[in-house]
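# One predicted model, sequence on top.
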Amino acid sequence: MDLTSASVLIAIAAIFVLVGLVKGVIGMGLPTVAIGLLGLMMTPARAAAILIVPSLVTNIWQAAVGGHFRELIGRLWPLFAGIVIGTTAGALTLVHSGGTAATLWLGLALIAYALLGLIRIEFKVPPRHEGSIGFVCGIATGVVTVATGVFVIPMVPYVNGLHMERRKLVQALGIAFTFSTVALAAALQHAGEFQFGVLWPSLIALVAALIGMRLGQTVLGRIRPETFRLCFFIGLLLLGAHLALRAVL
């Protein structure tokens, strides 16, 4: 696929306006939805390479805002260390992963994330085991990230299970997403997927995502976030099912 063709660039821009809108309304979903929609056009690895710049910019901003950066680093460092280790381990096998297998795993990851969102299962992490569970979840998240480009499973359920207050939770997710994005970029570079050719599509994706987030803030005042959230997870479930079925049929 020629990433510099007008039709592909227009499609990428449209996708990122949409995912930016989603993030603007419910505060999450940009990398997950983007990987899923781009996966309809290209391999998950190539989609993840395009996602790196917009994901890194938005996540650094989210990680820097909140006033609890040092506290969260001190508390969640086992999770972050696990992410780096898991991503590194996964990167050693990324170059051997076929496109069909990667698409299947991407579809299954989206299905799992959507079901967790729809069922709304709440986990509670025991404080005395927070570090060890976080380390294991970080390793698992790193492996899943390399395989699919999605870095929400099982990291997001784990962080939600810490039951932080809202401001800390948002900042904690921003820091974790930043670690995952940087680690994924290194893995993609190792696999030869993160090349200069994805820079222009990535910059277009960044601008489109910021426009979408602005539109999302406008939509936020006209629709109930819970209604939008329900539609988001149903759509994600259908997208994941489509990708998984396409990979096996």
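Everything's here; your move.
# Every contact and neighbour count from this point should use C-alpha atoms.
OK.
# Look up how far Leu210 lies from the residue located most distally from the centre of the chain.
Going by Cα atoms, centre = their mean, the residue of the chain most distant from its centre is Arg128, 28.3 Å out. The gap separating Arg128 from Leu210 is 40 Å, by Cα to Cα, to the nearest Å.
# Take this one as well and set it beside the first:
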Amino acid sequence: MSDTLSAVLMVGGTFLFAGLVKGVIGLGLPTVAMGLLGLAMRPVEAAALLLVPSLVTNVWQLLAGPCTNALLVRLWPMLLGVVAGTLAGSGLIVGATTGPATTSLGVALVLYGALGLAKPQLRVPPASEVWAGPLVGAVTGFVTGATGVFVIPAVPYLGSLGLERDELVQALGLSFTVSTLALAGGLAIHGALTFTASGTSLLAIVPALVGMALGGRLRARAHPELFRLFFFAGLLLLGGQLIWRGGA
């Protein structure tokens, strides 16, 4: 009983904190959840748990603005690449032993944390989106399939398109929604979606939404840039810990 209670508290606390981060800065729920859960379980198990709360919170983010159709028209080549890449790479997170999978997750978090701290000023010309979108989507999808983290390089790429703030928030929600669905499909194809994991993932919606609501209130009082600094620095430390554990 104590083990069950500990597991419930760990999963609930993880999604509460991950939701709070997303509520403050608009992203980070799946990344934080994968990183923290990856300290206690195999990455493939963590990926299965994050599916439902990630889908619900990102659909919420996607539908919060008026630009859905325009973004679909503009970003569909990238999104198609995400789906193809995720399905191609999902066998890695399912089939890999714990050490390499944990190390890969750690590397993904370190890269994302470093990019977030560096804040590179990238700009992709509209004419280049024809080839850059599918390429970025395919790489993002492969990383998603291999690690359960679907932010690299999609987030820097979307930030380089010159979108308005509300458009960017919606575009991130769209990209993360497609990535979540593609990851679910990849895990299902390889038999990694169990009834228990699906049920736990469903229950994790509650703390995730509570965390988002708390984060939304905190955003009005906290300094978002300072919060982002701590967030990305924390990802560096968390990723380093996972790399160390994977190689131990």
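Nice, thanks for sending it over. These figures come from a predicted structure and were not determined experimentally.
# can you tell me which residues contact the residue farthest from the centre of the first structure?
By Cα atoms under 8 Å, 6 or more residues apart in numbering, the contact list for Arg128 of the first structure is empty.
# Could you tell me where stretch 55-66 of the first structure falls in the second structure?
Here stretch 55-66 of the first structure aligns to the second structure at residues 54-65, judged by TM-score structural alignment.
# and the matching stretch, how far out from the chain's middle?
In terms of Cα atoms, centre = their mean, to the nearest Å, the centre of stretch 54-65 of the second structure is set 13 Å apart from its chain centre.
# Contacts for that stretch next, please.
Taking Cα under 8 Å, 6+ apart as the rule, stretch 54-65 of the second structure contacts 29-30, 68, 166-167, 169-174, 176-177, 180-181, 205, 208-209.
# And stretch 236-248 of the second structure, by the same measure?
By Cα under 8 Å, 6+ apart, the residues outside stretch 236-248 of the second structure that reach it are 35-36, 38-39, 98-114.
# Narrow those residues to those in strands?
The strands, defined by DSSP state E, take in nothing from the contacts of stretch 236-248 of the second structure.
# what's the average distance of the helix or strand where Leu184 of the first structure lies to the second structure?
Assigned by DSSP states H and E, Leu184 of the first structure falls within helix 166-191. Its aligned residues in the second structure lie a mean 0.8 Å from helix 166-191 of the first structure after superposition (mean Cα distance after the TM-score superposition for the first structure).
# What residues of the next helix or strand after that helix count as buried?
Using DSSP H and E, the helix or strand that follows helix 166-191 of the first structure towards the C-terminus is helix 199-220. Across helix 199-220 of the first structure, burial judged by 16 or more other Cα atoms under 10 Å covers 199, 201-217, 219-220.
# Helix or strand: which one has the residue nearest the centre of the second structure?
Most central in the second structure under Cα atoms, centre = their mean is Pro30, positioned 3.6 Å from the mean C-alpha point. According to DSSP H and E, Pro30 of the second structure maps onto helix 29-37.
# How are the helices of the first structure distributed by residue range?
Applying DSSP state H to the first structure gives helices spanning 6-26, 30-38, 44-64, 69-94, 99-119, 130-148, 155-160, 166-191, 199-220, 225-248.
# Tell me the helices and strands packed up against the fifth one.
Other elements packing on helix 99-119 of the first structure under the criterion 3 or more Cα pairs under 8 Å, 6 or more residues apart in numbering; DSSP states H and E are helix 30-38, helix 44-64, helix 130-148, helix 225-248.
# same thing but at 6 Å, please
helix 225-248 (3 or more Cα pairs under 6 Å, 6 or more residues apart in numbering; DSSP states H and E).
# what does the helix it packs on correspond to over in the second structure?
With TM-score structural alignment as the criterion, helix 225-248 of the first structure aligns to 224-247.
# Buried residues of the matching stretch, list them for me.
228, 231-236, 238-243, 245-246.
# Then stretch 122-139 of the second structure?
If you call a residue buried by 16+ other Cα under 10 Å, then stretch 122-139 of the second structure has these buried ones: 129, 132-139.
# One more: stretch 30-41 of the second structure?
For stretch 30-41 of the second structure, by 16+ other Cα under 10 Å, it's 30-39.
# Return the closest of those residues with respect to Tyr157 of the second structure.
Thr31 (17.1 Å; Cα to Cα).
# Please report the number of neighbouring residues for the aligned partner of Ala185 of the first structure in the second structure.
Ala185 of the first structure maps onto Ala184 in the second structure, with residues paired by TM-score structural alignment. If you count neighbours by other Cα atoms under 10 Å, Ala184 of the second structure ends up with 23.
# For Ala184 of the second structure, give its distance to Ser2 of the second structure.
Counting by Cα to Cα - Ala184 of the second structure and Ser2 of the second structure are separated by 30 Å.
# ok, now Pro207 of the second structure?
Pro207 of the second structure is 20 Å from Ser2 of the second structure, by Cα to Cα.
# same deal with Leu79 of the second structure?
43 Å.
# between these two, which one's more packed in?
Comparing Leu79 of the second structure with Ser2 by other Cα under 10 Å, the one with more neighbours is Leu79, at 27 against 7.
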